[in-house]
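Got a sequence here, can you build the structure:
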Amino acid sequence: MFRYNVRGENIEVTPAIREYAEKKVGKLERYFTDVPDATAHVNLKVYSEKTAKVEVTIPLPYIVLRAEETSPDLYASIDLVVDKLERQIRKFKTKINRKSREGADIPVPTTEVEEEVNELDVVRTKRLSLKPMDSEEAVLQMNMLGHSFFIFEDSETNGTSIVYRRKDGKYGLIETN
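Here you go, the predicted structure:
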């Protein structure tokens, strides 16, 4: 069962908004047979140009679901972000099913995020638990998170590696010694 952390920036989170967000994000639970105790972090932002941005992050044991959407309507943004998360889950489950038919185990890292400000202007720190995976799985994780690079432990070399999206749209791999 998901727990919810619904926050608003430049908007008061009314009971109606909270209920709508929890109801929509809660529909994602049906994709998991054993839903762990996870917290769905929902950030609602309203900008001066009258647009609403919704960010949802759900850290699960084997995947971090994250999506964001911006539109003129807050409720539409919530709907769009849930649709995007559903596509991510379906894509991930398809990948798992394909890999399981091939006999491969798919470990996926979890991410802990700490936000802090210090004298070096580091505004965000991420601590990663690197788990072994191949470069194909790392590219999948990178795309699901919407990032341009992803750090992982290479299951073949046991070394730390990085996949990244190149300007030409293809992917690169950096292997460490």
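
Going by C-alpha atoms from here, please, whenever you check contacts or count neighbours.
Noted.

name the helices or strands packed onto the host helix or strand of Phe152?
Using DSSP states H and E, Phe152 sits within strand 149-154. Judged by 3 or more Cα pairs under 8 Å, 6 or more residues apart in numbering; DSSP states H and E, the packing partners of strand 149-154 are strand 132-133, helix 135-145, strand 160-165.

which residues touch it?
109, 130-135, 138-139, 141-142, 159-165 (Cα atoms under 8 Å, 6 or more residues apart in numbering).

tell me the most buried of the helices and strands packed on strand 149-154?
Comparing the helices and strands packed on strand 149-154 by mean neighbour count (mean count of other Cα atoms under 10 Å), strand 132-133 ranks first with a mean of 21.

quick check, distance from that strand to the centre of its chain.
18 Å (Cα atoms, centre = their mean, to the nearest Å).

same deal with stretch 62-82?
11 Å.

what's the spacing between stretch 88-107 and its chain's center?
With Cα atoms, centre = their mean as the basis, the mean position of stretch 88-107 lies at 17 Å from the chain mean.

Now show me the structure for the sequence below, then we'll compare the two:
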Amino acid sequence: MDTNIIGVGVGISDRFRSVVEEKAARIENLAPRAQRLDVKVTHRVYRNGRVEDETVELTLIGKGPVVRAEASDPDKFAALDIAVDKLAEQLRRAKGKRVDARNHPRGARFDKGGGAISGLDVQPASVDTIQRVATGTISVVESAEEEQEYTPVVIRTKQFDPEWMTVEEAVDRMELVGHDFFLFIDARTDHPSVVYRRKGWDYGVISLTTAAPPTEELAS
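Presented below is the predicted three-dimensional model:
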């Protein structure tokens, strides 16, 4: 497995590269079909320079879905350890789900008439949640300490090509990237949708009523 390391605002020492190679061997044992591990280290400064940290992003590329993990810490070696642990846990959970799927085949079914999903622990979002998302009224509660001083809002934007898949496949992809939600196009309805993690192993799904445009239109 190849390893690619880049630093943004921070130098990459030979010692750090050596530690990454050791961690990569551990990951390769869990994902023998992986072809490349991308490691991105970013130095970030917050609150007018008074707080700094190193963010380590891991991207595992191979046959199958891409697996990602991210962690931040003032020490980039500690951030690397946390990110590797997250990635390893995601790989173990994905392997466990594959074994469980072989032993207990899952048969998610979608009722087009009633809009209900059976055979999968996914619950539609409530009407209140959908309305709050649509109107932008969901609020973020900040601690009193954070409210005492001004902190600029940093919005990180990412763009991805649309992917058509089932809700079940979207849940699996969400688990692999280690996020609390996953955006996709529902293959059954052509509606842009989001699955998200609820309590325990329960999941929710939010869908837009407007169908996604055809692939030819997206390409143009």
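
Can you give the structural similarity as a TM-score?
The TM-score (TM-score structural alignment, normalised by the length of the first structure) is 0.71; 153 aligned residues with a Cα RMSD of 3.0 Å.

rewinding a little: do you know which of the helices and strands packed on strand 149-154 of the first structure lies nearest Val25 of the first structure?
Closest approach to Val25 of the first structure among these is made by helix 135-145 (16.9 Å; Cα to Cα).

which residues are contacting the closest one?
In contact with helix 135-145 of the first structure (Cα under 8 Å, 6+ apart) are residues 63-67, 88, 92, 106, 108, 148-152, 154, 163-164, 171, 173.

next one: stretch 60-73 of the first structure
36, 38, 50-59, 77-78, 80-81, 84-85, 88-89, 107-111, 141, 144-146.

In the second structure, where's the longest helix?
Counting by DSSP state H, the longest helix found in the second structure is helix 76-103.

Next, the buried residues of that helix.
76-91, 94 (16 or more other Cα atoms under 10 Å).

Stretch 61-69 of the second structure too?
Applying 16+ other Cα under 10 Å to stretch 61-69 of the second structure flags 61-62, 67-69 as buried.

Tell me the counterpart residues of that stretch in the first structure, please.
The aligned range for stretch 61-69 of the second structure in the first structure is 59-67, by TM-score structural alignment.

For that stretch, measure first residue to last.
Taking Cα to Cα, to the nearest Å, stretch 59-67 of the first structure runs 12 Å from one end to the other.

Show me the strands in the second structure, by range?
For the second structure, applying DSSP state E gives strands covering 2-8, 34-46, 51-62, 67-73, 109-110, 117-118, 122-124, 164-165, 181-186, 192-197, 203-207.

Can you give me the distance of Val10 of the second structure to Ser18 of the second structure?
From Val10 of the second structure to Ser18 of the second structure the distance is 17 Å (Cα to Cα).

repeat for Ala31 of the second structure
20 Å.

Now the strands of the second structure in JSON lines, please, with extra columns for distance to Ala101 of the second structure.
As requested, those are exported to JSON lines (distance: least, Cα to Cα, whole Å):
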{"stretch": "strand 2-8", "distance to Ala101 of the second structure": "30"}
{"stretch": "strand 34-46", "distance to Ala101 of the second structure": "21"}
{"stretch": "strand 51-62", "distance to Ala101 of the second structure": "21"}
{"stretch": "strand 67-73", "distance to Ala101 of the second structure": "19"}
{"stretch": "strand 109-110", "distance to Ala101 of the second structure": "16"}
{"stretch": "strand 117-118", "distance to Ala101 of the second structure": "16"}
{"stretch": "strand 122-124", "distance to Ala101 of the second structure": "16"}
{"stretch": "strand 164-165", "distance to Ala101 of the second structure": "18"}
{"stretch": "strand 181-186", "distance to Ala101 of the second structure": "21"}
{"stretch": "strand 192-197", "distance to Ala101 of the second structure": "20"}
{"stretch": "strand 203-207", "distance to Ala101 of the second structure": "17"}
